[in-house]
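Undergrad: Here is a sequence together with a model predicted from it:
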Amino acid sequence: MAFGLGVLGLAPGVLWAMTPKELGAAIRGRAGPIGIARPTKAELDAMMARFPDH
């Protein structure tokens, strides 16, 4: 929500009306040609171990 409203500057109604696919495209468009770095499996496993769901 913070990224959509603050960084992308979307109106709340527009943000909530977007599909996840549309929001992903907007985020990728904002990131430019470099893209958004995704965590590796090892990084994701480490984060999940550090912050388990309870």
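TA: Nice, thanks for sending it over.
Undergrad: from here on, contacts and neighbour counts on C-alpha atoms
TA: OK.
Undergrad: longest helix in this structure, by residue count?
TA: Longest helix of the chain, by residue count under DSSP state H: helix 20-31.
Undergrad: Quick check: buried residues in that one?
TA: Burial within helix 20-31, assessed by neighbour count using 16 or more other CA atoms under 10 Å, is assigned to 23, 27.
Undergrad: That helix: what's the following helix or strand?
TA: helix 41-50 (DSSP states H and E).
Undergrad: list the helices and strands that following helix packs on?
TA: With contacts defined as 3 or more CA pairs under 8 Å, 6 or more residues apart in numbering; DSSP states H and E, helix 41-50 has no helix or strand neighbours.
Undergrad: neighbouring contacts of that helix?
TA: Residues outside helix 41-50 that contact it (CA atoms under 8 Å, 6 or more residues apart in numbering): none.
Undergrad: adding another structure so you can compare the two:
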Amino acid sequence: MSAPRASPPPAFPWDAAMGLGLGVLRLSPAAFWRMTPRELAAAAGFHATRVAPPLARADLAALMERFPDRPDSRPRPRGEAPCETPQSRGEPA
């Protein structure tokens, strides 16, 4: 009795790879064709993880408190009171 034959590996998904490399990653054709499949997979993994998760409302509020939109846009150390400007006092600029 002979050993069962292994099925051939699946074909490489060229359409998906070209769509990712040329469309999503916006590689030039020359750069795409110089890449190895492993390099393309690494680039695809990096691209997929670059999006930061959305901030929670409390985290956004803390950032807005620490980095307010104001004329002197220097970050305020934690606990420091907001700067007072003529606009914040209700005076005309």
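TA: Received, thanks. Please read these numbers as outputs of a predicted model, since none were measured by experiment.
Undergrad: Could I get the TM-score for this pair?
TA: Scored against TM-score structural alignment, normalised by the length of the first structure, the superposed chains reach a TM-score of 0.57; 33 aligned residues with a CA RMSD of 1.2 Å.
Undergrad: Check the mean deviation of the longest helix of the first structure from the second structure.
TA: Mean deviation of helix 20-31 of the first structure relative to the second structure after superposition (mean CA distance after the TM-score superposition for the first structure): 0.4 Å.
Undergrad: What residues in the second structure pair up with that helix?
TA: Here helix 20-31 of the first structure aligns to the second structure at residues 37-48, judged by TM-score structural alignment.
Undergrad: just to revisit the earlier point, name the helices or strands packed onto the longest helix of the first structure?
TA: By 3+ CA pairs under 8 Å, 6+ apart, helix 20-31 of the first structure packs against no helix or strand.
Undergrad: let's go with 10 Å and repeat that
TA: If contacts are counted by 3 or more CA pairs under 10 Å, 6 or more residues apart in numbering; DSSP states H and E, helix 20-31 of the first structure sits against helix 12-17.
Undergrad: Report the distance from the helix it packs on to the chain centre.
TA: Helix 12-17 of the first structure has its C-alpha centroid displaced from the chain centroid by 15 Å (CA atoms, centre = their mean, to the nearest Å).
Undergrad: who's in contact with it?
TA: Residues from elsewhere that reach helix 12-17 of the first structure (CA atoms under 10 Å, 6 or more residues apart in numbering): 1, 4-5, 8-10, 22-23.
Undergrad: Check those for burial and list the buried ones.
TA: Using 16+ other CA under 10 Å as the burial test, the contacts of helix 12-17 of the first structure include 4, 8, 23 as buried.
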